[in-house]
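Engineer: build the 3D model from these lines:
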Amino acid sequence: MKVDLNLLKKEKKNQVDLNLQLNLDTINYYGDKFLLPNPISLEGKIYNVSNEFFLACQVKTLMEVSCSRCLKPFTYDYSSKINVQLVEEKEVLNEDDDLEDIFFYHDGIISLEDIVKENIIMNIPIQLLCSEACKGICAGCGEDLNDKECKCITEENHDDGIDPRLAKLKKLLQQD
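Structural biologist: Prediction:
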């Protein structure tokens, strides 16, 4: 969805209310694809203050993602606020300007989809977990530890914490 800011300038409006549904199928995030089965809800306003534009809105959607620990798919409820200044590409910025809060547009047209995608990518947690109590999968056998305990020998379930393949070496060291 694109918004023409030139119309705001011409009509001399101070603000425009936004209540939109953006249709995006997927978002690529560092090799992972997040499926968006429902439209993204965007509610907010674009403000015109002396021909400087600001976007303040709330973004909500459901995303189909995989758990970082157990790799099972689950639905993540995403919600975030966006507060950015909209700046024409040809404008000169100061070194003091915080680029995180600035979004550039060209020829008076802004792409809300680009702003929303960037917001999701910047604010999604690094580790998406199906639950805080998720135990993940066993590094040895690949068993899902949420479903059942694996039978791998680990320090927790073995008497002395020694790998049985190295037990003979331990006996040799004890003889010296």
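Engineer: from now on I want contacts and neighbour counts done on CA atoms only, so please keep to that.
Structural biologist: Noted.
Engineer: now do the contacts for residue 39.
Structural biologist: Residue 39 sits next to 21, 22, 23, 24, 61 when contact means Cα atoms under 8 Å, 6 or more residues apart in numbering.
Engineer: leaving out sequence neighbours, find the closest residue to it.
Structural biologist: Nearest-residue entry for residue 39: residue 23, 4.8 Å, with adjacent residues in sequence omitted and distances by Cα to Cα, 6 or more residues apart in numbering.
Engineer: in the contacts of residue 39, which residue is surrounded by the most others?
Structural biologist: residue 61 (19 neighbours; other Cα atoms under 10 Å).
Engineer: element containing that one?
Structural biologist: strand 52-66 (DSSP states H and E).
Engineer: one more sequence to fold, the one below, so I can look at both together:
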Amino acid sequence: MKLIISEIPIEGLNLDTSIVCESESIISPVNIHLRIDKADTEISIKGDFSARLRLQCSRCLNEFEKEDYIHVDVVYHPLTEIVTVEKHEIKIDELNTDFYSGDELDISALIKEQIELNIPMKPLCDELCKGICPGCGADLNFQVCSCPKQKIDPRFAELSKLLK
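Structural biologist: Predicted structure coming up:
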């Protein structure tokens, strides 16, 4: 979804719609509720969106679906405002800054980026997920592992008594 910058009214623009993002993990249209304001060449986008995601549990490796709600607050500046291409250390207050060129701004790229950044590093199907057995590969959420109990090294037998 492309936004024509010159067509943003002075009083701003409210955008309430749904779009389809092409991504392996996004399985539903993304519901968007954004406020877009323009001050000279600066464009401010604030709002929320939600999407249904298909993820793989990091413990049991099963796929699961999750509804994700994301808040966005980004300020766009024209690419011409970058004075030099020298190395620049990003400050904490610049993390919500991005740049655009021309008269178009691709909102779908922003949405896809924000959704992918909000996917957890280790997604879990459930906080209580038991995962899989490292010995036989059984899904411990649905099966009892048939692996023999590990024998304790006799040198550490005394330490195991502390756990009881």
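Engineer: how close are the two chains, by TM-score?
Structural biologist: Here the superposed chains carry a TM-score of 0.81, computed using TM-score structural alignment, normalised by the length of structure 2; 149 aligned residues with a Cα RMSD of 2.1 Å.
Engineer: give the aligned range of whichever helix or strand comes after the strand holding residue 61 of structure 1 in structure 2.
Structural biologist: Next along the chain after strand 52-66 of structure 1, taking DSSP H and E as the criterion, comes strand 73-88. The alignment of strand 73-88 of structure 1 onto structure 2 (TM-score structural alignment) covers residues 63-78.
Engineer: mean deviation of the matching stretch from structure 1?
Structural biologist: With mean Cα distance after the TM-score superposition for structure 1, stretch 63-78 of structure 2 departs from structure 1 by a mean of 0.8 Å once superposed.
Engineer: how about that stretch: buried residues?
Structural biologist: 74, 75, 76, 77 (16 or more other Cα atoms under 10 Å).
Engineer: looking at the residues you listed, which is nearest residue 145 of structure 2?
Structural biologist: residue 74 (48.8 Å; Cα to Cα).
Engineer: mind listing what the closest residue to that closest one other than its chain neighbours touches?
Structural biologist: Nearest non-adjacent residue to residue 74 of structure 2, counting by Cα to Cα, 6+ apart: residue 96, 4.8 Å away. By Cα under 8 Å, 6+ apart, residue 96 of structure 2 lies in contact with 73, 74, 75.
Engineer: let's go with 10 Å and repeat that
Structural biologist: 44, 72, 73, 74, 75, 76 (Cα atoms under 10 Å, 6 or more residues apart in numbering).
Engineer: my read is that residue 6 of structure 2 contacts residue 103, right?
Structural biologist: Yes - under the criterion of Cα atoms under 10 Å, residue 6 of structure 2 makes contact with residue 103 at 6.5 Å.
Engineer: give the buried residues for stretch 93-109 of structure 2.
Structural biologist: Buried, per 16+ other Cα under 10 Å, within stretch 93-109 of structure 2: 99, 100, 105, 108.
Engineer: and if you look at stretch 39-52 of structure 1?
Structural biologist: 40, 41, 42, 43, 44, 45, 46, 47, 48.
Engineer: what range in structure 1 matches stretch 106-116 of structure 2?
Structural biologist: If you align by TM-score structural alignment, stretch 106-116 of structure 2 falls on residues 111-121 of structure 1.
Engineer: about what we covered before: same check for the contacts of residue 39 of structure 1, but in structure 2.
Structural biologist: Among the contacts of residue 39 of structure 1, the ones still in contact in structure 2 (both residues aligned by TM-score structural alignment, their matches' Cα atoms under 8 Å) are 21, 22, 23, 24, 61.
Engineer: now the equivalent of residue 14 of structure 1 over in structure 2: how far from residue 17 of structure 2?
Structural biologist: Per TM-score structural alignment, the equivalent position to residue 14 of structure 1 in structure 2 is residue 11. From residue 11 of structure 2 across to residue 17 of structure 2, the span is 19 Å (Cα to Cα, to the nearest Å).
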